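Chemist: mind looking at a prediction? Sequence and model below.
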Amino acid sequence: MASLSETAAGGKGHPREARAPRARRERHSLTKLFALVVCAIVLMPILTLAGIALTGTGEMWPHLVSNVLPRATLTTLQLLAMVSVLSASIGVTSAWLVVAYEFPFRKTLAWALVLPLAVPPYLAAYAFAEFFLFTGPVQTLYRAMFGFQTARDYWFPDLRSTGGVAFVLAFVLYPYVYLTSRIVFIMQGRNIADVARTLGARPSAVFRRILLPVARPAIVAGVALVLMETLNDMGAAEYLGVRTLTLTVFSTWLNRGSLEGAAQIAMLMLVLVFALLLAEQWARRRQRFHAARATHIVARPPRTRLTGWKGPAATLAVLMPVLLGFGVPFYIFGSYASRRIDQLFDPALLRAFTHSVTTASTAAMLAVFVALLLINAARVARSRTVSLLTRFAMIGYALPGTIMGLGLLFALARFDNALDALMREHFDYSTGLLLTGSATAVVLACSIRFLALAEGAIHSGLEKLPPNIDHAARSLGQSSFGSAWRVLLPLLKPAILTAAVLVFVDTIKELSATILLRPFGFNTLATFVYEQASRGVVQDGAVAALLIILTALVPVVLLSGALMRDREAML
């Protein structure tokens, strides 16, 4: 009877009470182990490159320091400075114009300004070269108008220069700054500006002295994203003949045969990446919003209507980034593709399309699956350790594709060689290279790089759900797994779909890591276009380029539609 009373009272004799804490500890241990494994896989390329860089003989280092690194580093820093200034100028100016003023086609241009995100930088470089170089339509029209015969008769900006690469990158990457700064202008900018004007401040002074300081953290965050994409670029810089650090890593390994030198340059690039991450985190720490109530939002005064010549001037100013960032690539590749419709049935293009879709779909499913498990691990464990590991697992998005591809390539090669040696020793059987130089390596690289996109999209969807919905399911007898499977997962389907689309599209566009990791003869749409451009026949890759742009338009159109549905075009 005593034991029964102890059991009824929940004492030491209750087997369920004894098992429950142990089961929770085991689940928490498993979640920590899973988060640790994912974090280790994400950090594996960095650790591999660091090991190679530190254990190398350093024979190439004097040559790199004296002849290669100074010029490549200076070029990269110049490129980063130019791109940051140009993209910030375009993004901030466009954001303020569409938020503060009313002019012709403002509502349409407000979402069209996002369209250049659908154009990968390397495609933009190919298109701009065809459009602005000597035989392109711009210089041809210029010569016809003024009667010039040769290039010696006039001056025209050189696109094959550091400034030319910065021009190309800025006009396809400025939407990052546009989106982040526009959020601030909408949430606070117009209210603050109205108050300042009532105190007698001029519009130019309001913008310069009040609005720019308010939006500075958001602008820095947007520019940091632009610069990380600039560091990731290899195709545009290579095609336009500008030797950046990213291109130097590639050429040092393949052309000079120095793996240690390439790894050491990659470590230098990582210093720049982490500096950008610190700047972005600093910006977010200082970014604070005062959320106005809905009644205040509706009661906001109308935008200032621009009259006379100012209205068309504002329209032209906002239209130019769209025409250059999206219109020029779409026009060039569309015109070439229209004369090569028969390429749609080219076996090589069909194989590249199949490889792209298969690789991107697999990477999207893997990234979404891992992101869901990481989010659930942090939700169940509620541990600072798991949260920290989850944050580390998201660092892959900040890694340039060249660094990711190079580090992962040699990490997988070491794994394959170790496994092959083990099988030879114990079973007299050679496994060969299982992962190195395979499509699996490409999928793994893209999943690591874009895991942060999947996690961010799903986490944003989770934050929109009522905070007590999980507790309600648990109070009705559901376990943590049952609550996640039966309640949260169905509600998160839109966010999961968005995450999958984002990873799919970015994998379709990925070039740097794919070039390093793909098997021999394995082409995606991106590498197919790259090969045609390398042979000097960009027009032969026009159909593949147009397929990439049209595929990338899917999330951009979804985002633009969301902007149009928001009240007062709020982003």
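Modeler: Structure's in. What do you need?
Chemist: for the rest of this, base every contact and every neighbour count on C-alpha atoms.
Modeler: Will do.
Chemist: would you mind identifying the next helix or strand past the host helix or strand of residue 508?
Modeler: Assigned by DSSP states H and E, residue 508 falls within helix 493-509. Downstream of helix 493-509, the next assigned helix or strand under DSSP H and E is helix 512-517.
Chemist: one more structure, for comparison:
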Amino acid sequence: LVLMEVMNDFGTVDYFAVRNLTAGLYDVWLGMGNLGGGAQIASVMLIFVAILIMLERLGRRRQAHYQGNRRFQRLPGYTLRGWPATLALLVCMLPLVLGFLVPAGVLLWYAIGYFEQSWTAEFRTYAWNSIMLSFTAAVLALLIGIFLAYSRRLNNNRWLTGAVRLAGLGYAMPGAVLAIGVMIPLSRFDNTIDGWMRDLFGISTGLLLSGTVFAILFAYVVRFLAVALGAVESSLAKVTPSMDMASRSLGHGPMFTLRRVHLPLIRGGLLTAALVVFVDCMKELPATLVLRPFNFDTLATHVYQFASDELLEQSALAALLIVLVGLLPVIGLSYSISRSRDLK
């Protein structure tokens, strides 16, 4: 998972001028205008991702997972005293301080100092674009995830299981690779329709899909469907099959059972899935940077553009807003885990 996330990253490596496959893909595709060369680099990245997935599945093939009656079991405690306690505290605090508190403090300092320059009408437009795109993608991914997970629950055959696994592979694909995979077929579709309309009616339809928000939403849903699907499947797995049997014995169909039985029971998991997808979409840069329409920006692209121009102070407010939104699922999941422990 860490390797896949590192492969997907573009903003960090580009800012620090580190040449990797993702940066090379953008240079060849956008800088040189060579879509074929970019597709070749994307193919190499896809092969690497496929190897990682195969190794991960081979490693888990013979593993057995068992779950006891209790979800959480308290381990025997051991109290540190003196300098070992101080050293342990410093070691545990070091990642938090260097990885979050110091960067967040710098962003907050810049955001306050340059608030008037940053809080503009364009900034509010970028924030609105990010919120609406992320919200729409989260809803679509959640609906598709519910459909796939519930279909598999009703009829768990080999073909449906394969389709569900295939739908979940989008998260393994880097955003740049996904952008090429979306751009090429949509561009050909637009060009085909445009040529057909020119020949028949003498009018040009322009970019119907590839130059619109549809392309971004499509990429978001494909990339983050695995997140929503996994959360929905794990939530449905906690609902005993006797619930389905009881509903069927009363003469109710699958849709009624889903609407009146399953959805109320798993609404917490659905909310968590939607929130995680929302945050991931807010942070997504590689696919957004390529697929966005002209004069259309989000908070992620706004931060990238200002950081590329060394205007870090004016990008701090947008970056801080993304960080604050990213804390929401962390706080929610921490509260949920703490509550589950208290109930146990």
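Modeler: Here it is on my side, so go on. Bear in mind the structure is a predicted one, so any value in this text is a computation, not a measurement.
Chemist: sorry, back to before: which stretch of structure 2 lines up against the helix holding residue 508 of structure 1?
Modeler: Structural correspondence for helix 493-509 of structure 1: residues 267-283 of structure 2, per TM-score structural alignment.
Chemist: got the contact list for that stretch?
Modeler: The contact list for stretch 267-283 of structure 2 (Cα atoms under 8 Å, 6 or more residues apart in numbering) reads 130-131, 133-135, 137-139, 141-142, 220, 224, 227-228, 231-232, 235, 299-300, 322, 325-326, 328-329, 332-333.
Chemist: switch the cut-off to 6 Å
Modeler: Here stretch 267-283 of structure 2 makes contact (Cα atoms under 6 Å, 6 or more residues apart in numbering) with 130, 134, 135, 138, 228, 231, 235, 300, 326.
Chemist: mind listing what's buried in the helix holding residue 508 of structure 1?
Modeler: 495-496, 498-509 (16 or more other Cα atoms under 10 Å).
Chemist: repeat that for stretch 106-123 of structure 2.
Modeler: By 16+ other Cα under 10 Å, the buried positions in stretch 106-123 of structure 2 come out as 107, 108, 110, 111, 114, 115, 118, 123.
Chemist: excluding chain neighbours, what is closest to residue 516 of structure 1?
Modeler: Sequence neighbours aside, residue 405 is the residue nearest to residue 516 of structure 1 in space, at 5.8 Å (criterion: Cα to Cα, 6 or more residues apart in numbering).
Chemist: go ahead and list the helix or strand containing the aligned partner of that neighbour in structure 2.
Modeler: Under the alignment by TM-score structural alignment, residue 405 of structure 1 pairs with residue 179 in structure 2. Counting by DSSP H and E, the element that carries residue 179 of structure 2 is helix 175-201.
Chemist: just give me how far that helix sits from the chain centre.
Modeler: Offset of helix 175-201 of structure 2 from its chain centre (Cα atoms, centre = their mean, to the nearest Å): 25 Å.
Chemist: mean shift of it relative to structure 1?
Modeler: By mean Cα distance after the TM-score superposition for structure 1, the fitted helix 175-201 of structure 2 averages 1.7 Å away from its aligned residues in structure 1.
Chemist: give the buried residues for that helix.
Modeler: By neighbour count with 16+ other Cα under 10 Å, helix 175-201 of structure 2 contains the buried residues 175-180, 182-183, 186-187, 189-191, 193-195.
Chemist: whereabouts in structure 1 does the next helix or strand after that helix align?
Modeler: Proceeding N to C from helix 175-201 of structure 2, the next assigned helix or strand is helix 213-237, under DSSP H and E. The aligned range for helix 213-237 of structure 2 in structure 1 is 439-463, by TM-score structural alignment.
Chemist: mean shift of the matching stretch relative to structure 2?
Modeler: Counting by mean Cα distance after the TM-score superposition for structure 1, stretch 439-463 of structure 1 comes out at 0.8 Å.
Chemist: hmm, who's touching that stretch?
Modeler: Here stretch 439-463 of structure 1 makes contact (Cα under 6 Å, 6+ apart) with 42, 359, 363, 367-368, 371, 394, 396-397, 435, 495-496, 499, 503, 514, 517-518.
Chemist: give me the buried subset of those.
Modeler: Buried among the contacts of stretch 439-463 of structure 1 by 16+ other Cα under 10 Å: 42, 359, 363, 367-368, 371, 394, 396-397, 435, 495-496, 499, 503, 514, 517-518.
Chemist: one step back: give me the mean deviation of the match of helix 493-509 of structure 1 from structure 1.
Modeler: Compared with structure 1 after fitting, stretch 267-283 of structure 2 deviates on average by 1.0 Å (mean Cα distance after the TM-score superposition for structure 1).
Chemist: packing partners for the one helix or strand residue 22 of structure 1 maps to?
Modeler: Here residue 22 of structure 1 is covered by helix 15-55, with elements defined by DSSP H and E. For helix 15-55 of structure 1, the elements it packs on are helix 259-286, helix 384-393, helix 401-427, judged by 3 or more Cα pairs under 6 Å, 6 or more residues apart in numbering; DSSP states H and E.
Chemist: redo these as JSON lines? Include distance to residue 303 of structure 1.
Modeler: Shown next, in JSON lines, are these (distance: least, Cα to Cα, whole Å):
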{"stretch": "helix 259-286", "distance to residue 303 of structure 1": "28"}
{"stretch": "helix 384-393", "distance to residue 303 of structure 1": "40"}
{"stretch": "helix 401-427", "distance to residue 303 of structure 1": "43"}
